[in-house]
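Undergrad: this one's sequence-less:
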C-alpha cells in the first residue's frame, strides 16, 4: 500500500528476514518496483513511524512482524547531500569576487577593508567546500532535488548578493575602514572560529565510519560547553568578519545564520537525550554558552 505519491509497480507484499537490516527491506521494494532506493520512504501501518533505511537497524527492532502493513512513499527526484552542500557554498565564492571586481575596477580602487573582507568570506566558504569533499560524512544519502533551490538561496542571496553589493560599493568605504585594533580583533576571532570549527568537524567525523550511519557521543573541544560547538565557532568566525567589514549586511547574515543554527542545535540536543539516555551528559546551552 502506498501513502502519498504512488510508487509504480509497488508489490502487494514483500518478504525479508526479521533479523536482516532495514536497508534490505528498502532494497527488496526498490528491486521489485524498479524505483531508486533513495526515493523511497517506508512507514509502519500501525503507527506511521518511519522505518529508516539503515544497515545497522534490524527489521525486528522496528516492531514489524509477520504480515505487518507498511506504507511506501515516492519522495520524488533526489540529489545527494554532498552535492547540495557544494552548490550552496559555491555561490558566495563566485559572487563576492564578481561584485568586488565590478565595483572596485578589478581591485584598483578597493579599500583595505573591502579586500580583506573578500579574502575572509572566500576563505570561509572554500574551507566549507573542502570539508564537504574530504571531512563530512552524511547520515542521509539524498534529499529532494527541489530543496536545493531553497537551501541555496540562504547562501547565494543573503551571504552572496546582499553582502557583496553593500560591502564592495566604493562609495561605502572610500579608503577608510575600521580602526586597526578592531580589524585585528576581527581577524583573531575569524581565525579562532575557523580553526575551532574545523576541530569540531574532525571530531564528528571520527564518530562515524565511511558510509556508516552509526552515532556516538561527541567529546572534545567545546563539547563540554554546548551541544554543537561547530555552530558556536561558526558564530565566532562570522563575528570576526562583521568586525572587519563593519557592514550591516554581514551582521544581518550572522544573525539569521545564528538563529537557524540554534534551532538545529536544540533539535540535536533533544535527539542526543532521547538516543543516549543517561549515558549522555545533558547540555544546558545548545550553541552559545550562557546565552542559548
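TA: Yep, it's here. Note that the structure is a prediction, hence the values are computed from the model and not measured. Residues are numbered from 1 along each chain as shown.
Undergrad: From here on, just use CA atoms for contacts and neighbour counts.
TA: Fine.
Undergrad: so who does residue 18 touch?
TA: Counting by Cα atoms under 8 Å, 6 or more residues apart in numbering, residue 18 makes contact with 58, 59, 60, 64, 65.
Undergrad: among the residues you listed, which ones are buried?
TA: Of the members of the contacts of residue 18, the ones counted as buried by neighbours, 16 or more other Cα atoms under 10 Å, are 58, 59, 64.
Undergrad: second one coming, line it up with the first:
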C-alpha cells in the first residue's frame, strides 16, 4: 500500500530564508531527517542551518532518521516553523580548536616566550626539570585529546553555531592554557624548585597514567555503542560505567589530579580542575536524567553520576 502524502505549511521564524517554500508534501511515515533534507533541497539552503518546530506547541522536530513524521503529531495542513540557525561549524572542528590552544601555549611559553614574559633584574634561571616534565604531561594530555577528536569521538549533532566556538574555547585557552602556563612555568612557581617531592611526583605520575588510559577506554566504549552516522542511543557498560554514569569525566579528573601533584600543588592547576569538574558534574547529571527518561526500567539508576561518594 502506498504511503499517504500530507502537506505541511511552512512559515519562517527569525531571519528570512529567501527560497524557503510555502509548503511541502511528504509521506506521513517518512523520517524527520527526510523532511529536513527536502526543505534544504527546495530552499537551496544548508541542512545544518535549519531548525524545524511545530507551530502548535513549539516542539522541536529533531533531524533524525529514528523519528517518523506521523509520530511527531504533524498532520495534513499542519504548520511548521523553519528557523535559520546562522553559520555553523562542525563539532569536530570545535573540539580540535579548543585543545589546540593549550597544546601550543604550554611549550611556546616555556621554551620561547618565557624570557619576555617574566621580567627580572637578574638573569632568568632556566626552566627546572619539573617544569619541563609538567609541560610534557600537559602536551601529552592535549595531544591525546586531539587524536581522540579526529579518530575516536562520534557526535550526535553534526554542527553548532559558529559563534559558540569562542565561548567553548575560552575555558581551555584561558584557564587551561594562558593562566595555567603562566603560573606553572613562572620562576617563583613551586615547579621551579631544583628537586621535586618524590611522593607528589610519583603518585602524580601514577594518577596521570591511570586516568589517561581509563579515560581513553571509556571513550572507546562510548564510540563502539553505535556505528558511524547512527544516532540510536544505547546504555554503556564496562569498566567504570557500573560505578558512575560518566566514568570518562571521573577519569579526566583523576588524570588532572595527577598533574596537580606533579606540579607541586600549583594553585592554577587546581583552579582548572575545580572549574572543569563543576561543568562536567552538570553534564553528568543531565546525562543521568536523559538515560532514565529514554531507557526507563532498562537503565540501572546510578547512585553517583561522576564522583563516587560525592556526586
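TA: Thanks, I have the structure now. None of these values were measured; they are calculated from a predicted model.
Undergrad: With secondary structure as added columns, please give the buried ones among the contacts of residue 18 of the first structure in CSV.
TA: Shown next, in CSV, are those (DSSP: H, G, I helix; E, B strand; the rest coil):
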residue, secondary structure
58, strand
59, helix
64, coil
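Undergrad: Redo those residues as JSON lines? Include distance to residue 252 of the first structure.
TA: Converted to JSON lines, those look like this (distance: Cα to Cα, whole Å):
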{"residue": "58", "distance to residue 252 of the first structure": "46"}
{"residue": "59", "distance to residue 252 of the first structure": "46"}
{"residue": "64", "distance to residue 252 of the first structure": "48"}
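Undergrad: Nearest to residue 268 of the first structure among those?
TA: Nearest to residue 268 of the first structure among those: residue 58, at 23.5 Å, using Cα to Cα.
Undergrad: ok so, going back, nearest to residue 183 of the first structure, out of the buried ones among the contacts of residue 18 of the first structure: which one, please.
TA: Among these, residue 58 lies closest to residue 183 of the first structure (Cα to Cα), at 54.8 Å.
Undergrad: Just to confirm, what residue range of the second structure does stretch 217-230 of the first structure align onto?
TA: Aligned by TM-score structural alignment, stretch 217-230 of the first structure corresponds to residues 235-248 of the second structure.
Undergrad: Check which residues of that stretch are buried.
TA: Quick answer for stretch 235-248 of the second structure (16+ other Cα under 10 Å): 236, 240, 241, 243, 244, 245, 246, 247, 248.
Undergrad: same deal with stretch 5-22 of the first structure?
TA: If you call a residue buried by 16+ other Cα under 10 Å, then stretch 5-22 of the first structure has these buried ones: 7, 10, 18, 21, 22.
Undergrad: same deal with stretch 177-185 of the first structure?
TA: Buried residues in stretch 177-185 of the first structure, defined by neighbour count with 16+ other Cα under 10 Å: 177, 182, 183.
Undergrad: go on, stretch 258-267 of the first structure?
TA: In stretch 258-267 of the first structure, counting by 16+ other Cα under 10 Å, buried: 258, 261, 262, 265, 266.
Undergrad: Could I get the contacting residues of residue 143 of the second structure?
TA: Shown in contact with residue 143 of the second structure (Cα under 8 Å, 6+ apart): residue 103.
Undergrad: Which stretches in the second structure count as helices?
TA: 32-43, 91-108, 114-117, 129-151, 164-170, 180-184, 198-223, 247-262, 267-295 (DSSP state H).
Undergrad: mean per-residue distance, the last one to the first structure?
TA: After superposition onto the first structure, the average distance of helix 267-295 of the second structure to its aligned residues comes to 0.5 Å, using mean Cα distance after the TM-score superposition for the first structure.
Undergrad: what stretch of the first structure does that helix fall on?
TA: Counting by TM-score structural alignment, helix 267-295 of the second structure pairs with residues 248-276 of the first structure.
Undergrad: JSON lines for the buried residues of stretch 235-248 of the second structure, including distance to residue 38 of the second structure?
TA: Below are those laid out as JSON lines (distance: Cα to Cα, whole Å):
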{"residue": "236", "distance to residue 38 of the second structure": "34"}
{"residue": "240", "distance to residue 38 of the second structure": "42"}
{"residue": "241", "distance to residue 38 of the second structure": "40"}
{"residue": "243", "distance to residue 38 of the second structure": "44"}
{"residue": "244", "distance to residue 38 of the second structure": "41"}
{"residue": "245", "distance to residue 38 of the second structure": "38"}
{"residue": "246", "distance to residue 38 of the second structure": "37"}
{"residue": "247", "distance to residue 38 of the second structure": "40"}
{"residue": "248", "distance to residue 38 of the second structure": "38"}
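Undergrad: At the geometric centre of the first structure, which residue sits there?
TA: When Cα atoms, centre = their mean is applied to the first structure, the residue found nearest the centroid is residue 85 (7.3 Å).
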